[in-house]
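# give me the fold of what follows.
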Amino acid sequence: MAIHTTLTLAIIALVSSFANAYDPSPLQDFCVAANDPKATIFVNGRACKDPKLVTADDFFTSGLNTSKLPAFTGSTYSAASINEIPGLNTLGLTLIRNDFAPNSVTPPHIHPRATELVLILEGTVYFGFVTADPSDRTKNRVYAKTYSAGDVFVTPQGLIHFGANIGAGKVSTIAVFNSQDPGFNFIPDQLFGSNPPILDDVLSKAFRVDKKVIDQIRAEFS
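Model (predicted):
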């Protein structure tokens, strides 16, 4: 009886972990996000617009032929996310256009809630991600190569990844995420630009360098 109970609990825990791994599946055709300060019921953190008031414009955006907003040094972006398309609420998708200047670098970062699929529109980019080495879990392996226009690559959910424009001109990409809120966590900024700061002793031991080196790096993020 005890074995049966333990096995049942293990199966429930496993199923629950998979169920919570991605955006929940909607139980209606759509739930257009509405800015309603009086709302008391939310789906994925947004109130649903009255279906009778929904229009085609709730499922539309434009302008991704160019990028408009600063992302990080040397990069700009335009988005087709829930903020631009209210009808994306509960559908588990985000699309981003990025343009990268020559010699720019995409800092190591993660998307904790989404897998990323990227299409190269223009240019040449070196891109890769890091994960534990399957042959030796105490070590890490980089999966990286050079991509050019027409190439597509994928980054599994939650893994550290990075990129660099290694061509003479700009790089343009379209990235699709299987979450309406994939998260963009840049590793250097989180480690060295946090408030309050992480203790120097923690970072110096983690990176195996003198505390003066940590102070020098942190100064670049202040």
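# please count neighbours and contacts with C-alpha atoms only from this point.
Fine.
# biggest strand in this structure, by residue count?
If you go by DSSP state E, the chain has its longest strand at strand 136-148.
# off-centre distance for that strand?
Counting by CA atoms, centre = their mean, to the nearest Å, strand 136-148 is centred 19 Å from the centre of its parent chain.
# list the buried residues of that strand.
Using 16 or more other CA atoms under 10 Å as the test for burial, strand 136-148 gives Tyr147, Ser148.
# list the contacts of it.
Residues outside strand 136-148 that contact it (CA atoms under 8 Å, 6 or more residues apart in numbering): 120-133.
# repeat the analysis, applying 6 Å as the threshold.
Contact with strand 136-148 is made by Gly123, Thr124, Val125, Tyr126, Phe127, Gly128, Phe129, Val130, Thr131, Ala132, Asp133, as judged by CA atoms under 6 Å, 6 or more residues apart in numbering.
# so of those residues, which ones are in helices?
Using DSSP state H to define helices, no part of those is located there.
# just the buried subset of those residues, please.
If you count burial by 16+ other CA under 10 Å, the buried members of the contacts of strand 136-148 come out as Gly123, Thr124, Val125, Tyr126, Phe127, Gly128, Phe129, Val130, Thr131.
# quick check: the second one touching Ala168?
No. Using CA atoms under 6 Å, Thr124 and Ala168 do not qualify as a contacting pair, with a distance of 8.3 Å.
# for the comparison step, fold the sequence that follows:
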Amino acid sequence: MAANSFFFWAALAFAVVVDSSSSPLFCSAYDLDPLQDFCVAVPDQVSAVFVNGKLCKNPKLVTVDDFLGFGFHLPGKFAAPTGFSVTVGDVNSIPGLNTQGLTLIRVDIEPNGVVPPHTHPRATEVIVLLEGTIYAGFVTSNPPDGSKNRLFAKVLKAGDMFVFPIGMVHFQRNVGKTKAMGIVAFNSQNPGIISVANSVFGTEPHISPELLTKSFQLDNKTIDYLFSKF
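I've put the predicted structure just below:
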């Protein structure tokens, strides 16, 4: 009886994971809940105890500085030619964030600068705009009825907040005349990032040009040009 019960639940779990074509069978995953008060990350195994995310510092050796971060009052290095920068507050800069399911970044965007279309495969994102004016939005996944993907986009001003659901392609553009700055939060200590353009045209080695010309309905010369840009 126990064996039959195990195979029943295993089969049900498999069905929930693989059958995304029919509602309501779907599966979502997030960072595991912490199993202790905190798990301050350390780079070596000798002084570590417990495993939950990164290796954890012995609680007896934890100090208040393990929960302290710096630098959010300053912009990061601006990327050319997109014109945006990020200052990251994550487990690598604040060890006490380990297992807490949280990452913060400060994003600065120059006038007419853009954060190009990208996704975060492991996190929902919310931005709180503190300065400037930006155009921000996301695109839904392919609808099952064959209709077009939907765009949800809005012009945000200082004080506005906007949510980018987990895994959705999204973007921001500074449409004002002054610098824009916001604080972004992710519900994962490792949200990941996949840039749409870089992942298609900036791989090593390149994706087959024949595949891309057919997929994007472009000629070989245009595909080669895009390769050179990324």
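# circling back: between the contacts of strand 136-148 of structure 1, which sits nearest Asp181 of structure 1?
Phe129 (20.3 Å; CA to CA).
# and that closest one, what's its match in structure 2?
Here Phe129 of structure 1 is matched to Phe138 in structure 2, going by TM-score structural alignment.
# what's the answer for Gly150 of structure 1, then?
With TM-score structural alignment as the criterion, the equivalent of Gly150 of structure 1 in structure 2 is Gly159.
# residues of stretch 107-115 of structure 2 that come out buried?
Residues Val107, Asp108, Ile109, Glu110, Pro111, Asn112, Gly113, Val114, Val115 are the ones in stretch 107-115 of structure 2 that count as buried (16+ other CA under 10 Å).
# so the match of Phe129 of structure 1 touches Ile166, yeah?
No. Contact criterion CA under 6 Å: Phe138 of structure 2 and Ile166 do not qualify, at 10.3 Å.
# show the subsequent helix or strand relative to the longest helix anywhere in structure 2.
The helix that spans the most residues within structure 2, counting by DSSP H, is helix 2-18. Downstream of helix 2-18 of structure 2, the first helix or strand assigned by DSSP states H and E is strand 48-52.
# buried set for that following strand?
For strand 48-52 of structure 2, by 16+ other CA under 10 Å, it's Ala48, Asn52.
# and it, what does it pack against?
Secondary-structure packing of strand 48-52 of structure 2 (3 or more CA pairs under 6 Å, 6 or more residues apart in numbering; DSSP states H and E): strand 54-57.
# how far out from the middle of the chain is the strand it packs on?
For strand 54-57 of structure 2, the separation from the chain centroid amounts to 23 Å (computed by CA atoms, centre = their mean).
# and it, what other elements does it pack with?
Judged by 3+ CA pairs under 6 Å, 6+ apart, strand 54-57 of structure 2 is in contact with strand 48-52.
# got a list of what the equivalent of Phe84 of structure 2 over in structure 1 touches?
In structure 1, the residue matched to Phe84 of structure 2 (TM-score structural alignment) is Ser75. Taking CA under 6 Å, 6+ apart as the contact definition, Ser75 of structure 1 lies against Asp99, Phe100.
# on that earlier part again, can you name the two of the buried residues of stretch 107-115 of structure 2 that are farthest apart?
The distance between the two most remote of these (CA to CA) is 14.3 Å, for Val107 and Asn112.
# now the match of Phe84 of structure 2: how far from Ala47 of structure 1?
Plainly put, Ser75 of structure 1 is 33 Å away from Ala47 of structure 1 if you go by CA to CA, to the nearest Å.
# ok, the residue nearest the centre of structure 1 - contacts?
By CA atoms, centre = their mean, structure 1 has its centre lying nearest to His111, at 3.0 Å. Going by CA under 6 Å, 6+ apart, His111 of structure 1 touches Gly158, Pro182, Gly183, Phe184.
# now do the counterpart of it in structure 2 against Ala2 of structure 2, distance only.
Aligning on TM-score structural alignment places His111 of structure 1 opposite His120 in structure 2. For His120 of structure 2, the distance to Ala2 of structure 2 equals 40 Å [CA to CA].
# outside of stretch 112-129 of structure 1, which residues touch it?
142-158, 160-167, 170-179, 182-183.
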